[in-house]
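Visitor: what's the 3D shape of this:
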Amino acid sequence: MKQRIVWILLGFMVFMSSVVMAAPAENAAPGSRIKDLLAEWRKGDVKPATGNRLPGKVGLVWQPRLDDATDMSEAERIDCINVVSPCWFRISSEDGTMSHAALSPDKDYVKKAQKKGYKVWALVSNSFDPDMTHRLLANPAGMKRAIDEIMQAVKKYDLDGINLDFENIEEEDRDALSGFISRLGTELHKENKTFSVDVTFPGGSPNWSLCYDRGAIAAAADYVMVMAYDEHPGGSKYAGSVASIGWVENGVQAMLREVPAEKLVLGMPLYSRIWKESDGVVEDVETLWMEDADRLVREKKLARVWDADAGQYYFEYQKNGQLCRVWQENARSIALKASLISKYDLAGAALWRRGFETADVWPVLAAELENSQR
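Guide: Below is the predicted model of the structure:
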């Protein structure tokens, strides 16, 4: 009798094991199945379908805010821009839930922008939350849901593509991130949509640079947008340029060791920073739009000096006992950086962000993009 009971129990255990192994990943209990699925996600070796790149150079501008003067769907068309990226979505939970960012998605915006001749690649961020992102990338069901929700948004708003902006990620999640990007690229390409991914230059910190496998990302995406700015970020202890020309060019050269030139888009800043120092120590920093920098020079009657090493104008002044220092981004510095597009035959330009620029930026950018296509 005991032997019969043992055989019955063994049979039941084998049956239950087969049920668990056959269960969908999102319903699987912790154990070997989950480990297998995570290993699959971390491989990052799923090959995307044929991509969907533009016939010419990319001219993209990000749009995180709207007003009458800068709304890309309403304002007069900018000839050198062929893509707008409204900053609409963010993954807000480890279960893959996607929510709206500060700017709400708007189908009318898409229709109007497309009518003006722009492609619309909506931005999706990870909220720059490393802990949430770590849990998401350890959760196959969460990654699947995130991809499903992105694809639903693509269809709902009739988007031309997606710009993925995942930043501040644990270095240990590098392979899992590549796997997520690869699968998202596959789904987007099934719908003939363009996929671009934002990264930083190689060689930085674990959370802001070492977390990216740029070669794997380039294999999965149509474009890799390198954010060639924040050489001296807002929290820096030292004053300096946001994007000096030498730093940018060295970064481009490093990127090209991992990313094909025909996929690499050069991201450029439309802003500067005021560094406020006392006794040589940075005490405060303020973001400065191009128009505000010009206004400062006019109102304070400041003398600007061209800093050839930085590829920018430099000026300084005293206020409230502090030395205020600025390496200024303007049309001349943008033209100099944009010349790297033709020098290295890059895929185009991206600018952060709409509303920070002065109008003279667009003609010089147009000239450099036109020169790069000759």
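Visitor: Only C-alpha atoms from now on, for both contacts and neighbour counts.
Guide: Will do.
Visitor: Now do the helices in this structure.
Guide: Applying DSSP state H to the chain gives helices spanning 2-22, 32-43, 107-115, 130-137, 140-156, 174-190, 214-220, 245-255, 290-299, 331-343, 361-372.
Visitor: For these, please prepare a markdown table with the additional fields distance to I91.
Guide: Compiled in a markdown table, the helices of the chain are given as follows (distance: least, Cα to Cα, whole Å):
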| stretch | distance to I91 |
| --- | --- |
| helix 2-22 | 29 |
| helix 32-43 | 18 |
| helix 107-115 | 20 |
| helix 130-137 | 9 |
| helix 140-156 | 7 |
| helix 174-190 | 13 |
| helix 214-220 | 19 |
| helix 245-255 | 27 |
| helix 290-299 | 31 |
| helix 331-343 | 32 |
| helix 361-372 | 32 |
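Visitor: now the other sequence, so there's something to compare against:
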Amino acid sequence: MTRRRTVAGLAAALLVLAGSLVPGRAAADTAPRRIVNGWLPYWTMAESLTSVTGNADLWGEASPFWYRATGAATISAQAGAGDPAVVDALRSRGIKVVPTVTEALTAPAMAALLTAPAQRAAHVTALVDLVTTHGYDGIDLDYETMNTAGTATDKAAVRSGFVTLLRELKPALAAQGRLLSVTVGPRTRADDPNWAVFDYAGIGPSADRFRIMTYDYHWRGGSPGAVAPLPWVNTVLTYAVSAVTRDKIEIGLPLYGYDWPADPSQPDGYGTATSRNYQQAEALRLQYGAVRQWSGTDAAPWFTYTDTAGVPHVVWYNDADATTAKMTLVEKYGVRGLAFWAVGFEDVRQWPVLRSYAVQKSTELTVSAATAIVHGTTLTVSGRLTTTAGAAVSGHQVVLQWRRAGTTAWATVATGSSSSTGAVSLRYAPGANGAFRLSAPSSWAYLAAVSAPVTTIVRWCVSAALQHATVPRGATVRLTGKVAPVRAGTPVRRQRYADGAWTTVASTTVGSGGTYGFSFTWRTAGTYTYRVVVPGTSVNAAGYSAAVRLRVT
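Guide: The predicted structure is shown next:
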């Protein structure tokens, strides 16, 4: 399940790139986040570089496949390694250059290297010297051969020794301000026998980038099927985020597939597959008039054809739809981004989709609420969350915040989500005058939004009742009630309505229980109308009781 290639590079084609590189694009709302990294094979460098630079706004780092470790202190260069035209093309577009180093040592040889302190130290020195000599931004270790050959004991030694190597390499690179990227095989649990040389939890603390090769589930030497079936990728990521800090993880996405020829002599009926990139697969499909099929379960396309020799074939590959189905895993798992193997011959329709996904869209949030309520009333605050283009943003968290009059701090008092139309409705019973606003925190897809504040005054809640609505002349009248919120000593005024106006005729204060009382007498028969008023303060607006009628006989 290795992805090594032995084809000669196209380094000579790089000479024509200096005047033909495509500038990176910008998105409408903001520049997209640089969520894409990946590998540039030396044997397809011209095509790979054109692809990367043409979509530079999405790329954070690029890893030319340039070096191979053949011993503790020996690192050989592949064709075109260190080419300044490549480095300059990437750097000029804001892309960091983090070359990949593979290794030629199987498990027994690597175990011997990793368990010998002197050899480990020599290897650390060789790697750091490689980075600093060429001025790279870091290095990517893609050590896969060490998972081959040898015994379980050899691989156990590699597993622990590799963690030790990285612990020694990390500070040496960090001291030079360089990144350490580690590429690992896909594992679904800590005791997964596959790729057992990679201890996720042990590697994680030393790695700045943790790239997982979530592909080759079905491979050239196995039965036909999706290269990176979605359920399996989910399983790998579920384990990975439990062992490694999420913001270090990059999801490996394949831009290739396999073409399996039928072979009745094999147990599964198929022979060894040929690797096909997207363009090759599509060319085959069109050549033989095959119909593209889609596996919704696997999130991958496939088709069958019969070649000119009469041999049936089945082809599973990856296109823009496959990339689209997996790119959302970045948000789902909260990881750093994607790592493509390998760019240059992909379905170019994937780039606009990725660009749209990588842009956090601007949002707007409106708000409305009653301008005045009586204390104790639960207020409904409404609003709507949309993009700046007016499209509804649904299912997004929105919080209701309140600020008491005379203060500057906003407190969250309720939380909810926007509806399918972007509508928001949250409830709260404020105890004092203040202001409300709605706030939508940022997410993967959207930038944060805060509404304008809306002021609501809260009136004293005042009740008033006569002990007797009808009394004889000269009898004592009792007018009592309650005031909320309870604040002992709050002034209360009794007012009488006469000649078209309210006139204050007596005052008292609220007791510790929030109650008040007035006692008075009338010697003149008639009908009299009263109300009780609590004057407004900076905390609560003036409150009025309902009018009460007294009949004096």
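Visitor: picking up where we left off before, which stretch among the helices of structure 1 comes nearest P206 of structure 1?
Guide: P206 of structure 1 lies closest, by Cα to Cα, to one member of the helices of structure 1: helix 174-190, at 9.7 Å.
Visitor: I'd like the helices of structure 1 written out as JSON lines, with mean neighbour count and distance to S93 of structure 1 added.
Guide: Compiled in JSON lines, those are given as follows (neighbours: other Cα atoms under 10 Å; distance: least, Cα to Cα, whole Å):
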{"stretch": "helix 2-22", "mean neighbour count": "11", "distance to S93 of structure 1": "26"}
{"stretch": "helix 32-43", "mean neighbour count": "16", "distance to S93 of structure 1": "18"}
{"stretch": "helix 107-115", "mean neighbour count": "16", "distance to S93 of structure 1": "24"}
{"stretch": "helix 130-137", "mean neighbour count": "20", "distance to S93 of structure 1": "6"}
{"stretch": "helix 140-156", "mean neighbour count": "19", "distance to S93 of structure 1": "8"}
{"stretch": "helix 174-190", "mean neighbour count": "23", "distance to S93 of structure 1": "15"}
{"stretch": "helix 214-220", "mean neighbour count": "23", "distance to S93 of structure 1": "23"}
{"stretch": "helix 245-255", "mean neighbour count": "18", "distance to S93 of structure 1": "31"}
{"stretch": "helix 290-299", "mean neighbour count": "15", "distance to S93 of structure 1": "36"}
{"stretch": "helix 331-343", "mean neighbour count": "20", "distance to S93 of structure 1": "37"}
{"stretch": "helix 361-372", "mean neighbour count": "19", "distance to S93 of structure 1": "38"}
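Visitor: looking at those helices, which is closest to D309 of structure 1?
Guide: Distance to D309 of structure 1, taken as Cα to Cα, is lowest for helix 245-255 among the helices of structure 1, at 7.0 Å.
Visitor: In structure 2, what range does that closest one match?
Guide: Aligning helix 245-255 of structure 1 against structure 2 (TM-score structural alignment) gives residues 230-240.
Visitor: go on, stretch 113-123 of structure 1?
Guide: Using TM-score structural alignment, the partner range for stretch 113-123 of structure 1 is residues 90-100.
Visitor: The matching stretch: which residues count as buried?
Guide: Across stretch 90-100 of structure 2, burial judged by 16 or more other Cα atoms under 10 Å covers L90, R91, R93, G94, I95, K96, V97, V98, P99, T100.
Visitor: Kindly report the same for stretch 311-319 of structure 1.
Guide: Going by neighbour count (16+ other Cα under 10 Å), the buried part of stretch 311-319 of structure 1 is G311, Q312, Y313, Y314, F315, E316.
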